[in-house]
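*Asks:* quick one, what's the 3D model for this:
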Amino acid sequence: MVEYVLVFLVLFAISLAFFLVYRRFLGKSTQHVSSLYVEALKDLLDDEQIQAFTKLRQVVADDTANIDAYLRLGKILRENGKPDRALQVHKDLTLRGHLSNDDKKAILRQLAEDYFALSDYDTAEAALKEMTSLAPKDRWAHEKLLRIQETTHRWEEAYKTAADILKIEASKSKKKLAIYKYRLGDELYKKREYHKARLLFKEAIGFDPVYVPAYLAIGDTYGDEERYEDAVNFWKKL
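*Replies:* Predicted coordinates:
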């Protein structure tokens, strides 16, 4: 009986010693990773991207749960002309389970930037729309979405997105919307649909009474219809 007690005590002592050593090692390891992560952030603030990249690679090697480190690592790759590698880093994060909404938004933001850098505007837009579904009032996502719609000359969608941004800003001024109505009118003008174009140009003026391009365009529509007197009279309103 005494022998069993002695064996039990020896095993218990060994287990306890192992646990204490492991906990001490783990504590040092975690402390080292945290310290390295802070150093990497400082390097980023100092625009020392190469040093930051090296440290962040070590951080993610030692702490695979550090999503922010992966995001920053991918961002450095993109900003140094490697958006395809950045995309792979960020796409891998989407495969993880139990992501918080904040993590999902942060990942989608970087994915949108990656796709935009690769000129894959459709996929970038899809990522941004998913982001706005998680955060309907996220101004950055809406502004990036607007930029894509402007780049691809989708003025109707750009108008709606710009209107959403004004709602987020709680802005009473709608002057920013004038340009999109003007662009829509210009598309109709090029198709020689002069009357419809004029209506949109006038809507632009309704948003911004001093928006000169709309006045000039209305005069041009009259001129193309050989209604020169109407053209001159409208230009006089400038």
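*Asks:* only C-alpha atoms from now on, for both contacts and neighbour counts.
*Replies:* Fine.
*Asks:* and the strand or helix carrying D92, what does it pack against?
*Replies:* In this structure, D92 is located in helix 83-93 according to DSSP states H and E. Helices and strands touching helix 83-93, by 3 or more C-alpha pairs under 8 Å, 6 or more residues apart in numbering; DSSP states H and E, are helix 67-79, helix 101-117.
*Asks:* residues in contact with the shortest one?
*Replies:* Counting by C-alpha atoms under 8 Å, 6 or more residues apart in numbering, helix 67-79 makes contact with 37, 49, 53, 56-57, 59-60, 83-87, 89-90, 93, 103, 106-107, 110, 114, 117, all of which sit outside it.
*Asks:* I have a second one here; can you model it like the first so I can compare?
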Amino acid sequence: MIELLWLLLPVAAASGWWVANRQAAKSGGSTVGSAEYFKGLNYLINDKPDQAIEVLTRMADVDQDTAEIHLALGNLFRRRGEVDRAIHIHGSLIARTHLTVDQRHGAVLELGEDYLRAGLFDRAEALFQELLDQPDYMEVAISRLIYIFQQEKDWCQAIHYCDRLERMGGESKRKETAHFCCELAEAASTRGEGVEAKKWLLDALRRDPGCARANLLLGGFAVQAGDYRAAIEALQAVERQDPGYFPEVIAPLGACFVAVGRPDEWVQYLREVQARDHGGRVTDALAEWLLQRKGEEATVQFLNRELQTYPTLLGLRRLVEIKLARGEGAEYADLQALHAISTQLLNNAARYRCAACGFIVKTLHWCCPSCQQWNTIKPMADLVIGTPR
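*Replies:* Sure thing, here's the model as predicted:
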């Protein structure tokens, strides 16, 4: 309760003086309102928040201007996580008939925030909908509705309100709406509606030409349909859109080039990418191809050169595996231990990190579970255990 008191004191000092003067002016010097106010404050000091809330709420009947006190008090309770108390205060304000129009709208907004914090999305939605025709509250109401529809996975409604916010001159939501389209495409694909899924993905690229997720999905759908050339075109676009997601397409893209009889073209393309990205997964893919086509010696030479400048766990494990396969004996005991350690590290390592908040996960999420931002979680570069000199 001490923390709340310190937060409230600045409000209390100004509001107490103001309420007392207002009441004195209205009643010829009466200090009833002031006495009630300090009675409520005394309850707070003595850690009796329920009685304080009752007294301060009752003061709204004395003077409509004291509504600001209740709004501030409710906000403080919400910040402390005492959402039930915040709901009680803001709900009591809305029930009053003497509030000004602006005060009521302010109370509706705050009660909507309370319900949002409590996870009561249906109630919050109804309150924010009520504010959509109020110019001073429209933008914040729309942003809250977008959040609610995302949580409820109502992607069409989320797109609608994002577009409405943009038309108002608000911040661009094209990156977010592109992902909402991708969500709708995945749902349509699950239902077996391939044409509908492709329509949503093309809409995603129209909204955000840099949406790598849309091309990842287009490539995946094309592979399922056996259209490997279309898959190659979509998957190669991923590296141009966002190189950070290229590790996600290495395996399916390589398989597509092989399926259309163009393995040499695949290796050439992979070498071009590696000139820009010496990450472990690109190196490992090249090493695998060399092992199959050129043999162990060529692969060992490639890995030795690569690891001297760009040491990676994946490259190290591949090199150890080749050397272990060459023979047996006591001299290989250290290599076996090194292989076990590197494998354990790779199996336990988180593969993805959010560029916005640093959240680390083992599987790809398009919306960060921590900061709720879209397109910020990407494959980690920390498989590289050294830095080039």
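*Asks:* do you know the score for how well these two fit?
*Replies:* Once the chains are laid over each other, their TM-score by TM-score structural alignment, normalised by the length of the first structure reads 0.72; 205 aligned residues with a C-alpha RMSD of 3.3 Å.
*Asks:* quick one: which of the helices and strands packed on helix 83-93 of the first structure is nearest A126 of the first structure?
*Replies:* Judged by C-alpha to C-alpha, the one of those that comes nearest to A126 of the first structure is helix 101-117, at 8.2 Å.
*Asks:* if we can go back for a sec, mean neighbour count and distance to S173 of the first structure added to the helices and strands packed on helix 83-93 of the first structure, as a markdown table?
*Replies:* Shown next, in a markdown table, are those (neighbours: other C-alpha atoms under 10 Å; distance: least, C-alpha to C-alpha, whole Å):
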| stretch | mean neighbour count | distance to S173 of the first structure |
| --- | --- | --- |
| helix 67-79 | 20 | 35 |
| helix 101-117 | 20 | 28 |
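*Asks:* can you lay out those as TSV showing distance to K167 of the first structure?
*Replies:* TSV is the format used below for those (distance: least, C-alpha to C-alpha, whole Å):
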stretch	distance to K167 of the first structure
helix 67-79	30
helix 101-117	21
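*Asks:* of all these, which one is nearest A231 of the first structure?
*Replies:* Once those are compared by C-alpha to C-alpha, helix 101-117 is nearest, at 42.1 Å.
*Asks:* same for that closest one, what does it pack against?
*Replies:* Helix 101-117 of the first structure packs on helix 67-79, helix 83-93, helix 121-134, going by 3+ C-alpha pairs under 8 Å, 6+ apart.
*Asks:* of all those, which one is nearest E226 of the first structure?
*Replies:* When these are ranked by proximity to E226 of the first structure (C-alpha to C-alpha), helix 121-134 comes first, at 41.2 Å.
*Asks:* list the contacts of that closest one.
*Replies:* With C-alpha under 8 Å, 6+ apart as the criterion, helix 121-134 of the first structure contacts 101, 104-105, 108-109, 111-116, 138, 141-142, 144-145, 148.
*Asks:* what about the helices in the first structure?
*Replies:* 2-45, 49-62, 67-79, 83-93, 101-117, 121-134, 139-151, 155-169, 178-190, 194-207, 212-224, 228-235 (DSSP state H).
*Asks:* hang on, the earlier thing: just send the helices and strands packed on helix 101-117 of the first structure back as JSON lines, with distance to A204 of the first structure too.
*Replies:* Formatted as JSON lines, these follow (distance: least, C-alpha to C-alpha, whole Å):
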{"stretch": "helix 67-79", "distance to A204 of the first structure": "38"}
{"stretch": "helix 83-93", "distance to A204 of the first structure": "38"}
{"stretch": "helix 121-134", "distance to A204 of the first structure": "26"}
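*Asks:* wait, which of those helices is closest to L11 of the first structure?
*Replies:* Nearest to L11 of the first structure, of these and by C-alpha to C-alpha, is helix 67-79 at 39.3 Å.
*Asks:* residue range in the second structure corresponding to the closest one, please.
*Replies:* Aligned by TM-score structural alignment, helix 67-79 of the first structure falls on residues 67-79 of the second structure.
*Asks:* compared with the first structure, how much does the matching stretch deviate?
*Replies:* On superposition with the first structure, the mean distance recorded for stretch 67-79 of the second structure (mean C-alpha distance after the TM-score superposition for the first structure) is 1.3 Å.
*Asks:* can you count the residues close to L253 of the second structure?
*Replies:* Residues near L253 of the second structure, counting by other C-alpha atoms under 10 Å, number 23.
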